[in-house]
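Peer 1: fold the following and give me the result.
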Amino acid sequence: MASIIINSLTYYYSSPKYAVFKNISLNLSTDWKLGLIGRNGKGKTTLLKLIHKELQPVKGEVFAAVDTYYFPFLPSDSSKHTFDVIRDNIAPFSQWDIEMERLLNKADEESIRQYGILLEQYQALDGFKIDALIEKETREIGISSDLLKREFRTLSGGEQTRVLLVSLFLKKNAFLLIDEPTNHLDIQGRMKLGEYLSDKKGYIVVSHDRYFLDLCIDHILSINKSDVRLNKGNYSQWKYNMELEEEFEKRKKENLSREVKSLEAAAMKRRGWANLKEKEIKGAKKKKGHISRISAKLMKRALTIESRVYDKLEEKKSLLKNFEKEKILKLETNTGSGELIAYMENVSFAYDRQHVFKNIWFYLKKGDRIAITGSNGSGKTLLLKLLLNELKADEGVVYLKHGISINYARQKPLWNKGYLGDFLSDNNLDVTKFRNILGVLGSSGEIFDRPLETFSKGEIKKVELCKSFIQPFDLLIWDEPLNYLDIASREQIEKVLLDSKPTMIFVEHDITFINRIATDTIILD
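Peer 2: Below you'll find the model as predicted:
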C-alpha cells in the first residue's frame, strides 16, 4: 500500500510572517478517502499545495509515492467539446492518434519503431477503451451525453467541476487533491458527486459541507486550534468523538480546579503553622531545636503541596487546547411575528425570451426563514433581485414592505480588493465592532494588515457576512452565504439564527443548514 509521508513539516507565510504548520508528521494511505477540515485561513489549501509540491516547506519534507493532481484547474482549451477536454486531460490521446497514423503511413523502419513506443504508452493508459470509460464515468456522475457534445466553456460551474473530476479519476496511478468541489454545485449535484466519490478511493477532499463529507469519506484530517489530527470515520463520527473528548476534558479540568484550590488551602495552612513555630523559637529558651525541626518539617510539607499544585496547574494547561471557546454572535433584529414583510403572487420571469421560472407564490411574515433551493441556473439569485427591485417581473405581483431596513449578503462580495479598514471607514462602520465579529468567526485581527487580495475565499465571505451582524435590520437576504465558509462558522451562524429568529430569505445548497434553519422552502425546478 502506497503512502504520502509528511515528516517534521514546518511552513509559514512570509508577509506577514505567520506560522501555518509547526513540525507536523503524518502518514497517509493512498487508498483512503480522506476529508480535510479546519477553520478558514488555517492552511487546508496550503497543505494540499505542499503535498502537490507547488509549495516547498520551510523545514521537513513531503514524500508522495504516487502522482498527485490538484483540483480546481483550468483545461488548456475550453473551446473544445467537453468529451475532448476529458480525453485530452487524461493523456494527449488526440495528438497520439494523429502521430500514430502519420507513422503508420510513413512505414519506414524508424517510424515503425516510434509507432511501437507510442502504441505501448497508448495501451498502458487504456487508449483503445478510453472513450467507453469516459461515457461510463460521466453517466455515473450525472453528465448527459448531450453535454459531452457541447463546448466546455458553455457548461455551468457545477457541470465543469464534475467533468474535470472525471478526467482526473481516469488517470493512472493518480492521487487527487480536491479543494472545495461543492462550491458551484446545487443540492442534487453535491449528492451526485458525493455518491460518485464514495465509490472511488485515493483522494483528499476539502469541504465544509457536512452532509457531503458523510457521504464520501472514511478518514478525516482536522487542522485544529493546537494540532493536526487524523481520525478514522466520517465527519459525524469525528464530531461525536471531539464532543466526547471536550466534555471529558472539561470535567477533568473542573476536578483539577477543585483539587488545586484544596491543595492551595492546605499549603497556606502548613506555611502558617511553620511561620508560627518560627515565632515560638524566638521566645523559647528550652526545646529550641525541637521547635525548629517541627517548623522545618511543616515548611517542607508546604513546599511539597505547592509542588503538587504546580503539577496540577500544568496538567490543566494541557487540557482543552483544541477547545474553541464559545463566542457569542448577535443579530440586531426586530422581534415579533405575524407582520407581512414581503410576498410574490403568480410571478414569472423570462431571460432572452426563455422563461426562467413561472407562477411563483410565497408570503414572508416576520420571523419566517424561507430557503430558496433549486438546480444551477433555475433563477434563485434572480428571485432575490426581483424582491430587491433590481429587476422587474414579467408577470405577477412583487411586494416588499416600504421603509424596512435590509441586510443583503451577496453571492459575489463587492469588497475584494484593497484594505478592509479603508472600506469600513468609507462606509462609516465601527471598526472595533467589525473586528470583534470577525474574531468570533475565527478570523484574527491580523487580517486588517493584509490586502483583501490575500484573503482566502472563506475570509472574504466572512467579511461580507459581518456586514449583516454590524447593523440593525428588519430583513436578512443572503445569497449562498455559506460558500467557502468553514464548518465551525456555519455552526455558529446556525446557533445565532435559531436564537435570534430573524426574518430572512436565503439561497443555499447546504442540506444540513437548510434543515436546521428554514421554516419554509421554495423549490425552483
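
Peer 1: can we go C-alpha only for contacts and neighbour counts from here?
Peer 2: OK.

Peer 1: for Met100, see how far away Lys172 is.
Peer 2: Note on Lys172: its distance to Met100, by C-alpha to C-alpha, to the nearest Å, is 21 Å.

Peer 1: with neighbour numbers in mind, choose between these two.
Peer 2: Met100 (21 against 14; other C-alpha atoms under 10 Å).

Peer 1: so that one: helix, strand or coil?
Peer 2: Under the three-state scheme (DSSP: H, G, I helix; E, B strand; the rest coil), Met100 adopts helix.

Peer 1: same check on Ala350?
Peer 2: With three-state DSSP as the basis, Ala350 sits in strand.

Peer 1: next up, for comparison:
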Amino acid sequence: MLAGFQNVTFEFGARTIVKDATWHIHPQERIGLVGYNGTGKSTLLKVIVGEYQPSNGTVERGRNTSIGYLHQDLLSFDTNESILQVAMHAFDRAMAIGKELEVLTKRLETEETEELLHEYSDKLHQFEEAGGYEIEYKTGEVLQGLGFSNADLQRPYREFSGGWRMRVLLARMILQAPDLLLLDEPTNHLDLPSIEWLEKYLQHYKGAVVIVSHDRFFLNRMVKKVVELYQRELHFYNGNYEYYEAEKELRIEQQQRAYENQQDYIRQNERLVERFRAKASKAAMAQSIIKKLDRLDRIEDVAIERPDLRINFAIDKVPGKVLCELKNVTKRFPSLTILEGATAEIERGDKIALIGANGKGKSTLLRVIAGQEPIEGERKWGHNVDEAFYAQHQLEALNLNNTIIDELKEAGSQKTELELRTLLGCFLFSGDDADKKIKVLSGGEKARVALAKTIISKANFLLLDEPTNHLDIHSTQLLVDSLNRYQGSFVLVSHDRYFISKTANKIWEIVDGEIKEFKGGYDEWVEWKERMEKNRQQLEREQKNREQGTGNKEVKQKKEEPKKVEFVAPPEAKKPINKELQKELQKYQRQFAQVEKQIAENNELKARLEAALAAPETYADAVKFKKTETDYAAAQQQAKTLEKQYEELFEKIMELEGQL
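Peer 2: Here you go, the predicted model:
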C-alpha cells in the first residue's frame, strides 16, 4: 500500500467532509475521485499529503512513498527561470551529481588515484540511474507534448499565463515520476491534443494515479476504479466512469427498494404497538416490538443531493436559413495569421464544435462571427438572427453591485424568481448563494453567472467559448440535455470531448488559414481522422518503397559506371548491344511507369471513398452506401493487385538491366 485512510473522520469547521472512512491506494492503481462540487474532493487530497490533519483515524503513507500533488494553488509560484529550467528541477538530484562529476573530472586532471577513479565511477553510475543523460531530451519531450513549441522552452516562466504555467508544473511533476501522483483537475488548462498526449503518457506511467476531474471522457479512459465522496462517505466501484454511473444507479435502486421494504415493516409494527399499547395483557408484547424497532439498523432514504432540474432555452423568433456567412475573410495579428481568404456558412439548425490546439484562433473566430473583430473580407448576418455570446471577457459586463438573482432578473427573460433560483441551482448556486453580490464572487462563479444569463437570453444563435470550464459533471450533463432540446443554432469552443460528442452535429477546424468543415459528430470525425492518418502513413510507406527502389537502381548504376570508365578495351572486345533485350527493357519500363500512375490514382480513389463512407448522408441512403462500400472493397483489392505487379515489374527491370 502506498497511502490511504484508516477510519478517518475529517471536519472542516462545523462541516463534516468524511466520516469513518477507510481507503487504501495500491501501486499502479488508476483511481478517479468523484463527487458533486463542494463535497470536499480536493480537501481529501490535501488530507492524503498531510496538509490537513484528520479529526479521528489515521492517514497512512508508505515510509519510502514519494507523492506528487498537482493543484490550482501552485499558481502562486513565480520565477525568472525559463520553463525548461523550471521543469528540469524534476532532475535536481541528477544535476547535483553532475556538478560533483565536474569537480571530480578537474581533480582527475592532476591526481589520478585509484580511490578517486572508484569515486568517479560510482558517481557516473548514480548519474545514469538518476536519468542524467536524458534530462534535457526528456524535459523537452514532455513540455512539447503539453503544447509548448521549441521556441517557448527558453522563455521565462513568468511570461506565461496561469494555464500555461500549470502545464509547466504538470510537466515537472510527471518527470519527477513519484510513486503516487495526485492530480486535481489536470485537464482544466489543456487543449485537445495536450489532453490526448497526457492520456497516452499516464497510461504507461509506472506509479499510481488519483485523478479529480470534471472531464468524464478523460476519466473514462484513464481510471479503472472510482471512489465517490457522497453523503460524507466513500463508495468504491471497480471499473471506469461508465461502469460507475451504471453501478451507482443499480445500487440506488436496490437501496430504495430496501428502504421502502423496511419502512413497510416499521409501519406494520408501529400499528401493532398502537393496537396493543392500551391493553394490559398485550403491553409486554408492545414493549418488545418497540425495543426491536429501536435496535433496528435503519436504512437511509436515497436522498439525491442535487435533483435533475431541467435547463430550458426559449427563443423569441425563428431566423432565416443562413445565420452567418463569411466570404474571403482574412484575420491577421502582427506575428500570426489566423484566417487567409476563409469562407464558411452557418445554417439554421447547425450545432458546430470548433476544435483544435490552443493558439489556432478558435476564440478569435468566434469573435469574428460575432462581429467583434476587425477583418479583411465580408462577414454577413442572416435574417432575424438574435445572438448571445458567452466568453470569459463577458464577465466584465456583469454589474458588480448586483446580487446574482438581480443580475438574472435584469436579463429580461420574464422568468419568475423561483424559476431563476431553480436555474441557479443547476449552476451550483443554492439557497442563499443567489443573494451574494457579484463583486464577492470568484472568477469561476462569475463565469457561471454569465453562462446562466446566456441561457435565459431567448437568443436563437449562441456563441459559447468553453462553457463547461467551471461546471461539475452533473451540471455539464444538464447543459448537454438543454442544448439538445434547444431549437436554435450554436457554435461552441470546448476541450471537453464528452460535451462535444453529445452536442455537435458539425465539426469545424482551422487548417492553414481555412475553415475545414466535417458534416457529422465528434465520434465520426475522430474515426475519419484516424482513417485519413492511416491512409497518409500508407502513402508515405509506398512512396518510401518507390524511392528505395529508385535508389537501388541508382546504386547499381553507380557501381557499374566506374567499371565503364576504368575498363579500356580494344574495339573488338566491346560487348555488343543486345537490341532485343533493350526493347524488352523499355517495354517493362513503360509498364512500370503505368502501374505507378495507377497506384497513385487508386490511392486517391480510396481516400475519396473513405471520406464518403464517413459522411452521414451516405449512411442515410442505403443504395448509395452499398455502392460506396462495394467500390471501396474493389479499390482495396485493386491496390493489392497493383502492388504485386509493381514488385514483379521492378524485379524484371533489375534483371534485364543486369544482362545489358
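
Peer 1: what lines up with Leu383 of the first structure in the second structure?
Peer 2: With TM-score structural alignment as the criterion, Leu383 of the first structure lines up with Leu365 in the second structure.

Peer 1: which SSE is its match in?
Peer 2: Using DSSP states H and E, the element containing Leu365 of the second structure is helix 362-370.

Peer 1: what's the average distance of that helix to the first structure?
Peer 2: Once fitted to the first structure, helix 362-370 of the second structure is off its aligned match by 1.7 Å on average (mean C-alpha distance after the TM-score superposition for the first structure).

Peer 1: what packs against the helix or strand that comes right after that helix?
Peer 2: From helix 362-370 of the second structure onward toward the C-terminus, using DSSP H and E, the following helix or strand is strand 376-381. Where contact means 3 or more C-alpha pairs under 8 Å, 6 or more residues apart in numbering; DSSP states H and E, strand 376-381 of the second structure is packed against strand 322-333.

Peer 1: what's the mean distance for the strand it packs on versus the first structure?
Peer 2: For strand 322-333 of the second structure, the mean distance to aligned residues of the first structure following superposition is 2.8 Å (mean C-alpha distance after the TM-score superposition for the first structure).

Peer 1: quick check: buried residues in that strand?
Peer 2: Using 16 or more other C-alpha atoms under 10 Å as the test for burial, strand 322-333 of the second structure gives Val322, Leu323, Cys324, Glu325, Leu326, Asn328, Val329, Thr330, Lys331.

Peer 1: closest one of those residues to Leu423 of the second structure?
Peer 2: The shortest approach to Leu423 of the second structure among those belongs to Leu323, at 28.0 Å (C-alpha to C-alpha).

Peer 1: what about the closest residue to the closest one other than its chain neighbours, neighbour count?
Peer 2: Spatial nearest neighbour of Leu323 of the second structure, excluding adjacent residues (C-alpha to C-alpha, 6 or more residues apart in numbering): Gly382 at 4.4 Å. Using other C-alpha under 10 Å, the number of residues around Gly382 of the second structure comes to 16.

Peer 1: so who does Gly382 of the second structure touch?
Peer 2: Going by C-alpha atoms under 8 Å, 6 or more residues apart in numbering, Gly382 of the second structure touches Pro319, Gly320, Lys321, Val322, Leu323, Cys324, Glu325.

Peer 1: re earlier: how many neighbouring residues does the match of Leu383 of the first structure have?
Peer 2: The burial count for Leu365 of the second structure: 20, using other C-alpha under 10 Å.

Peer 1: what does Glu459 of the first structure give?
Peer 2: By other C-alpha under 10 Å, the residues close to Glu459 of the first structure number 23.

Peer 1: and Lys401 of the first structure, what does it touch?
Peer 2: Lys401 of the first structure is in contact with Leu340, Ile341, Ala342, counting by C-alpha under 8 Å, 6+ apart.

Peer 1: let me have these in CSV, extended by distance to Asp394 of the first structure.
Peer 2: Converted to CSV, the contacts of Lys401 of the first structure look like this (distance: C-alpha to C-alpha, whole Å):
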residue, distance to Asp394 of the first structure
Leu340, 23
Ile341, 22
Ala342, 18
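
Peer 1: where in the first structure does whichever helix in the second structure runs longest fall?
Peer 2: Among the segments of the second structure that qualify as a helix by DSSP state H, the longest is helix 522-566. Counting by TM-score structural alignment, helix 522-566 of the second structure pairs with no residue of the first structure.

Peer 1: re earlier: distance check, the residue nearest to Leu323 of the second structure against Val493 of the second structure.
Peer 2: Distance from Gly382 of the second structure to Val493 of the second structure, counting by C-alpha to C-alpha: 22 Å.
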